[in-house]
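Q: kindly generate the corresponding structure for this input.
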Amino acid sequence: MSNPGEQDATPIESVTQLACLLDAGAKSPDRWRIGTEHEKFGFVLPEAANEGRQPWMPPPYAPDGIADILGDLHRQDDGAHWTPIFDDGNLIGLKGVGDAQGSSVSLEPAGQFELSGAPLTDLHETGHEMARHFEAIRPISRALGVGFAPLGFHPIARREDMPWMPKSRYAIMRRYMPQVGTLGLDMMQRTCTVQVNLDFASEADMARKLRVALALQPVATALFANSPFYEGRPNGFMSNRAQVWTDTDNARSGMPLCFFDPAFGFGAYVEWLLDVPMYFVVRDGRILDVAGRSFRSWMKGERQHGLEGLIPTIGDFEDHLTTAFTDVRVKQFLEMRGADAGSPAMMLALSALWVGLLYDDSALAAADALVREQGWAQYAALRAAVPRHGLQAPWAGGTVRDLAARMIEIAASGLRGRAAYDPNGLDETRFLAPLQEIAAGAPTQAEHWLHRYHDAWKGDVTRIFAEAAV
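A: Sure, this is the predicted structure:
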């Protein structure tokens, strides 16, 4: 969402105006960029545990917790890279300046620490950005007795064990989520994801990329599955994070079949989004709770409790865009949202996968042909199967692992076509190596952790924190 004082106050006059807002994100291919966002759980190091801080459990906002890490990160290099973001006097994020321009650090509801990376030219730059981020937070967090582990679902904590960050938006969602699904609070507090944001050249290019990416998102969920534990034990899922999303708030989540319509475009997306219930609006720096209200009715001038006397603006719609939680989200770019957070190599592999599939014409054509081999409803059904079965889920006479192998092969060809080389003459295909190994039969992250649990860990899930730490 926009930060206080940054909203566009232009009044909304029509659906066409909102469709044009999205269309304004279209860019020529030479201006396409890669933005990677990744989250991770904080945990208290055993040597820093005390009566109020249990080992391996999430740190508080303050003291000696998330707020201190944000503050120290801001002060690092005399504030040359970050400017603070406050919510009602509480430090809740950092906006990049200078060399970090275009990036931000933010907090998910239970203090999951997120880097929203800057729009970068190639995956080599993405790798450097990710490494710099971990190098920056590691000494700061360790000094406070905190580590970080990127996992899809918290492996040991109960809901009541998780803290709440002092962000006004999250207070609204915390109240509203249980009304529209049984697992919304788990989504907020106990999940972490990694996503990549990619550009489009036109409305038609957006729609084509959206269809391909949405159809194949369940395959990505299976490939990147990294959450097989629930409150200290396996619970039968490869991606418990993905399972949580099956009953979070289905009016705004999942794989809406209307997105696959041949006539789908910006106007159709706006029409769909106007019927997604609202969460909040921002006025005079305050976030107002209007959860459940209709944006469409507000635009029509119909009476909506909590919105009396307020005129909907472009800024309101831009904030509303952030409350759509589909597996691929449309803004002035496309967000791939189907994967669990994982190791740095796997997080880079996620960006490589989608860049390879969507940023090369020949690869996109091949991916489009691949997904059209089956009906759209079958991909939506696959979404329900992969949280439990992962790559072993049945698909077209084989398994999802077979589909994943074809998908990765196309992505590799797309990355070769991009011909983006690092100083050592290596192209971007090297970032697909972990996925190529999995497609060939190596374990996914979830399968690896389950083997460790039953073997070396002897049933002690807390061992995952040290081994997954970044």
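
Q: only C-alpha atoms for contact and neighbour calcs from this point on.
A: Noted.

Q: tell me the buried residues in stretch 260-268?
A: 260, 264-268 (16 or more other C-alpha atoms under 10 Å).

Q: distance between the longest strand seen in the chain and the chain's centre?
A: Determined from DSSP state E, the single longest strand within the chain is strand 34-44. Mean-position distance between strand 34-44 and its chain equals 9 Å (C-alpha atoms, centre = their mean, to the nearest Å).

Q: here is the second sequence; please produce its structure so I can put it next to the first one:
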Amino acid sequence: MTTKTVSNSNAPLIESRDQLIANFARGEKPKDHWRIGTEHEKFVYSTADHHAPSWGEPTGIRALLVELEQHGWQPVEEGGNIIALTGADGSVSLEPAGQFELSGAPLDNLHETCAETGRHLEQVKAAGEKLGIGFLGLGMWPDKRRDELPIMPKGRYAIMLRHMPRVGTMGLDMMLRTCTIQVNLDYSSETDMVKKFRVGLALQPLATALFANSPFTEGKPNGFLSYRSHIWSDTDPHRTGMLPFVFEDGFGYERYADYMLDVPMYFVYREGRYIDAAGLSFRDFLKGELSVLPGEKPTLDDWNDHLSTAFPEVRLKTFLEMRGADGGPWSRICALPAFWVGLLYDQGALDAAWDLVRGWSMDDREALRSAVPKLALDAPLPGGGRLRDIAGEVLEIASTGLAARARTNQSGDNETGFLDPLREIVRSGKVPAQVLLDRYNGAWGGDVSKVYEEASF
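A: Okay, here's the model as predicted:
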């Protein structure tokens, strides 16, 4: 989740709804300026006993952040506590229970993206060796109850932790027990954004299936392949889901702004602290009628903060975020941006992907989204068959798109090789969670703690 690194008291006031819409248009970039921003989270654990370290214990999360400063990262504090880092490779931040996130810098190509991931993982592993800390690449804690997990000292999380049980049964699990990989991508125009948004939503269930990696809860199989994805089904219906309106005629910046105006607020950030506005209306804020800040109108910073509090399968800010994948190992951190860049950053590939899914109804898309957390590639496909029946075709479209980009490394390799982990999943017919379940039921002898050997970085 977003970490506030700068408080801009000079941000322009929002006087009209038109300014909210114009904010999305400011994200438009010519194709040669499109970039790739990759985010990934991982669980932090003590190598001695696998407990999740608190922020303040001697070899805990604070110590890990301080240790990383020697690699050139600059600390970010909130309330006198170090809660993030910034540097040339983007930012390092904390999820609510100490999940460790790299929000990478916007980069030109996937070779740079994977190198950035490698630098970060080498740094955290070196720091972890000093502190007795390990890092686990899964979509959900395999063995931890909520009450066994620490809470990080971040103001927005305190507000969210209070609010989540009011609006769903699994919001606390989302906050405390899950990890994801995401990729942020650009658009050139409103029309380009719309097509990418639609393809992203329609094919997000395929990404969820290919990256499904959360089959355990509290030490036992949970009956799902991506329990992380299932958790979103009852987190908060006001700010999650497949967004049917994206597929309606006339969808664009204005309609997304209206959606966000109807998403209840969480907070307002003022003078270094988070003010609880959970459940209040941004429309009231626009009118100067927000009960916790009477007479005050929002700034553009407030709107951008609010945009970060919706969690649909694809999210629009001044770029598009693809949000459907479970956390996983280094190779799949590189594979997710390869999947989406291949599909969305070449016009021929984008058109081919849209042709593949444009005939699906909203009911079809919702049914596929609902089936994938449990069935992954065996989820029923609109019109018959299973999701696995189009997986290879989609990967081939993505590969064609990557080849057309012609971004090569020093050895002359293009970006298509980053799809290899996904090709292997399709070839084998087993998503990562199924591989883990086979081992749990076989060589592990039902001992889920073996996953720490299998899935650590």
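
Q: about what we covered before: so which of the buried residues of stretch 260-268 of structure 1 is the closest to residue 332 of structure 1?
A: residue 266 (10.0 Å; C-alpha to C-alpha).

Q: does the closest residue to the closest one other than its chain neighbours sit in a helix, a strand or a coil?
A: Nearest non-adjacent residue to residue 266 of structure 1, counting by C-alpha to C-alpha, 6 or more residues apart in numbering: residue 19, 5.0 Å away. Per DSSP: H, G, I helix; E, B strand; the rest coil, the secondary structure class of residue 19 of structure 1 is helix.

Q: before we move on, back to that, can you tell me which of the buried residues of stretch 260-268 of structure 1 are in helices?
A: Those of these mapping onto helices are 266-268, per DSSP state H.

Q: quick one, what contacts the counterpart of residue 104 of structure 2 in structure 1?
A: The alignment partner of residue 104 of structure 2 in structure 1, by TM-score structural alignment, is residue 117. Residue 117 of structure 1 makes contact with 35-37, 102-104, 126, 129 under the criterion C-alpha atoms under 8 Å, 6 or more residues apart in numbering.

Q: in stretch 194-210 of structure 1, which residues are buried?
A: 194-203, 206-210.

Q: still on that earlier bit, need the counterpart of the residue nearest to residue 266 of structure 1 in structure 2.
A: Aligned partner of residue 19 of structure 1 by TM-score structural alignment: residue 21.

Q: how far away is its match from residue 285 of structure 2?
A: Applying C-alpha to C-alpha, to the nearest Å, the value for residue 21 of structure 2 to residue 285 of structure 2 is 16 Å.

Q: how about residue 359 of structure 2?
A: Distance, residue 359 of structure 2 to residue 285 of structure 2, using C-alpha to C-alpha: 40 Å.

Q: higher neighbour count, the two?
A: Between residue 359 of structure 2 and residue 285, residue 285 has the larger neighbour count (other C-alpha atoms under 10 Å), namely 23 against 11.

Q: what does that one correspond to in structure 1?
A: Using TM-score structural alignment, residue 285 of structure 2 pairs with residue 298 in structure 1.

Q: quick revisit: onto which residues of structure 2 does the longest strand of structure 1 map?
A: Under the criterion TM-score structural alignment, strand 34-44 of structure 1 matches residues 36-46.

Q: what's in contact with that stretch?
A: In contact with stretch 36-46 of structure 2 (C-alpha under 8 Å, 6+ apart) are residues 51-53, 98-110, 113, 132-138, 141, 179-186, 327-328, 333, 337, 341.

Q: right, and residue 67 of structure 1 touches residue 94 too?
A: No: Residue 67 of structure 1 is not in contact with residue 94 according to C-alpha atoms under 8 Å; the separation is 11.0 Å.

Q: just list the residues touching residue 351 of structure 1, thanks.
A: By C-alpha under 8 Å, 6+ apart, the neighbours of residue 351 of structure 1 are 34, 36, 123, 195-196.

Q: at 6 Å what do you get?
A: residue 196 (C-alpha atoms under 6 Å, 6 or more residues apart in numbering).

Q: and it, what's its match in structure 2?
A: So residue 351 of structure 1 corresponds to residue 337, using TM-score structural alignment.

Q: report the separation between its match and residue 40 of structure 2.
A: 11 Å.

Q: swap in residue 194 of structure 2?
A: From residue 194 of structure 2 to residue 40 of structure 2 the distance is 25 Å (C-alpha to C-alpha).

Q: show me where the stretch 1-150 of structure 1 has strands.
A: 34-44, 82-87, 90-96, 104-107, 113-116, 146-149 (DSSP state E, counting those that start in this stretch).

Q: so which of those strands comes closest to residue 364 of structure 1?
A: strand 34-44 (16.3 Å).

Q: coming back round to it: could you point out which of the strands of the stretch 1-150 of structure 1 sits nearest residue 405 of structure 1?
A: strand 34-44 (23.0 Å).

Q: post-alignment, that closest one versus structure 2, mean distance?
A: On superposition with structure 2, the average gap between strand 34-44 of structure 1 and its aligned counterparts reaches 0.4 Å (mean C-alpha distance after the TM-score superposition for structure 1).

Q: on that earlier part again, secondary structure class for the nearest residue to the match of residue 285 of structure 2 once chain neighbours are set aside?
A: Of all residues not flanking residue 298 of structure 1 in the chain, residue 304 sits nearest, at 6.5 Å (C-alpha to C-alpha, 6+ apart). Three-state assignment for residue 304 of structure 1 (three-state DSSP): coil.

Q: now swap in residue 338 of structure 1 and tell me
A: Per three-state DSSP, residue 338 of structure 1 ends up strand.

Q: for the counterpart of it in structure 2, give its distance to residue 164 of structure 2.
A: Aligned counterpart of residue 338 of structure 1 in structure 2: residue 324 (TM-score structural alignment). Taking C-alpha to C-alpha as the measure, residue 324 of structure 2 falls 20 Å from residue 164 of structure 2.
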